[in-house]
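> Mind folding the following:
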Amino acid sequence: MTQNSLDQLTDQFINYLVVEKGLSRNTVAAYSKDLILYVESLRKNGISDIADADMTLVLKHLIDLRDAGLGPRSRARHLVTLRGFYRFLVHEKILETNPAKVVDLPKAGRKLPDILKIEEVARLLEAPHASKPLGMRDAAMLELLYAAGLRVSELIKVGIANINLEAC
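Coordinates of the predicted model:
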């Protein structure tokens, strides 16, 4: 295959995404951009025949993206693009195997939650109007969140049967 055939294969894949998969314009543009970078990477590594690309080159490309400053989510999207591209090539019988299939997605680190200052917690606990029934409920919920260190998802699962009113 020639270098033009790499371009032809990417064009065929992009056309497939538009016509057969019906993906949005933005998604297709992102896939196209990812593939342009990958084809450039292949050419930089002396690959002009897609059949010569292997898992090592896929990994090298992802490492190059990391070294260029792309975060885990962006690299994961690139890998998803490459998996889809190679899956298409296997389906079209251009390749026998998908070298991107065995590459693991980059792990996205979890961002720690922001912590409230003591003054902010105090203002939050004083905010409900405890003279009204809904205010009393809100105050109790905020106190429970704060005192027990619950997540909101845990708090909303608390039912009236879970509360011992005798202990109050």
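> okay, CA-based contacts and neighbour counts for the rest of this
Noted.
> What is the end-to-end distance of stretch 61-79?
One end of stretch 61-79 to the other measures 9 Å (Cα to Cα, to the nearest Å).
> which ones are touching the residue nearest to the spatial centre of the chain?
Among the residues of the chain, residue 73 comes closest to the average C-alpha position under Cα atoms, centre = their mean, at 4.8 Å. Residue 73 makes contact with 106-108, according to Cα atoms under 8 Å, 6 or more residues apart in numbering.
> Next, the structure of the following sequence, for comparison with the previous one:
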Amino acid sequence: MNYQMELNGFLTYLMIDRGLSLNTKENYERDLRSYLSFIKQQSVEQLNQIEREQIQLYLIELYERGLNTKSVARHLSAIRAFHQYLIIEKVCVKNPCDLIESPKLTRDLPEILSIEEVDALLESFKQDTPGDLRNRAMVELLYASGLRVTELLNLRLEDLHLSMQFIKCQGKGNKERIVPIGEVAAEVLDLYLTIARPKLLKKPTDVLFLNRFGEMMTRQGFWKILKKQAQMAGITKELSPHKLRHSFATHLIENGVDLRLVQEMLGHSDIATTQIYTHISKDHLRGVFEQAHPRSGKTSAENEGFFSQSLEK
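Below you'll find the model as predicted:
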């Protein structure tokens, strides 16, 4: 009973045919090794003998191990994809997962920074050293574009088109997309390229953002820079690169940008992924309503004060 050959074939399929990242492939491999180990313990001799009941028992065991609903749903997704591959390869004729419903997920709304907090963060940067200019350029670009941190750090010089204020980036599945950036981000990037990057450069490379050794900035290195800068800006929320991406998307929607345009800029393949930001925006709208509407529970004096402040802004 050796499942290794089919598992290896599936992992190769993920990388070559589906174009998934090494990190995603490793996640699939880890989940499926756990699953196949369980199946072996059930004395199943062949992959085409696996039944729905055995998969259901495995999911129950995952819950008993203490995994949350999101993790169990991820395991089931990997199992479902593996069995679908076995059908493609004619190892099996049916997918035993077909009648198993995915666990219902309750999706938490991501925490974001307010516009005032973003302004405080971006204005807190010094410009005394090449490192200062680089740090400001990275964070300014991250918020201006909504890039994932990996996409940001993988940028090359040829990806910048500052005169036209847009960049190219390689997203998930090696999908290329065009992302507009604002005038401020373009100016800050130009300053970094002109003054700072030549001083950080140690050997020829087209990598955009360099560390002090002249090499590509790491995710961990950028994370430390961001956390330190948040402290300097007096931001008490736990800050991460992804939180800036969430903030970028939410602020665009709050200011009336079409959801499909935000989807394109974020590189989401499914608009359902982008729709979570409309919920955040609705929460924002609800807060404004409760402050402003005469029948929201506020006193007339409180509402009058709110409108006066709004008009002054």
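> re earlier: buried subset of the contacts of residue 73 of structure 1 as a ChimeraX selection?
Buried members of the contacts of residue 73 of structure 1, defined by 16 or more other Cα atoms under 10 Å, are picked up in ChimeraX with:
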select :106
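> Please identify which helix or strand holds the equivalent of the residue nearest to the centre of structure 1 over in structure 2.
Alignment note (TM-score structural alignment): residue 73 of structure 1 maps to residue 70 of structure 2. Using DSSP states H and E, residue 70 of structure 2 maps to helix 69-88.
> in the superposed pair, what's the mean gap between that helix and structure 1?
With mean Cα distance after the TM-score superposition for structure 1, helix 69-88 of structure 2 departs from structure 1 by a mean of 0.5 Å once superposed.
> which is the next helix or strand following that helix?
Trace forward from helix 69-88 of structure 2 with DSSP H and E and the next one is helix 115-123.
> same for that following helix, what does it pack against?
For helix 115-123 of structure 2, the elements it packs on are helix 130-145, judged by 3 or more Cα pairs under 8 Å, 6 or more residues apart in numbering; DSSP states H and E.
> Number of residues surrounding residue 49 of structure 2?
Close neighbours of residue 49 of structure 2, defined as other Cα atoms under 10 Å, add up to 10.
> Map it onto structure 1.
Using TM-score structural alignment, residue 49 of structure 2 pairs with residue 52 in structure 1.
> Quick check: the gap between its match and residue 62 of structure 1.
Taken as Cα to Cα, the span from residue 52 of structure 1 to residue 62 of structure 1 is 17 Å.
> before we move on, what about residue 119 of structure 1?
For residue 119 of structure 1, the distance to residue 62 of structure 1 equals 45 Å [Cα to Cα].
> higher neighbour count, those two?
Neighbour count, other Cα under 10 Å: between residue 119 of structure 1 and residue 62, residue 62 has more, with 24 against 9.
> The alignment partner in structure 2 of that one: what secondary structure?
Using TM-score structural alignment, the equivalent of residue 62 of structure 1 in structure 2 is residue 59. Under DSSP: H, G, I helix; E, B strand; the rest coil, residue 59 of structure 2 falls in the helix class.
> residues touching residue 59 of structure 2, list them.
So residue 59 of structure 2 contacts 72, 76 (Cα under 8 Å, 6+ apart).
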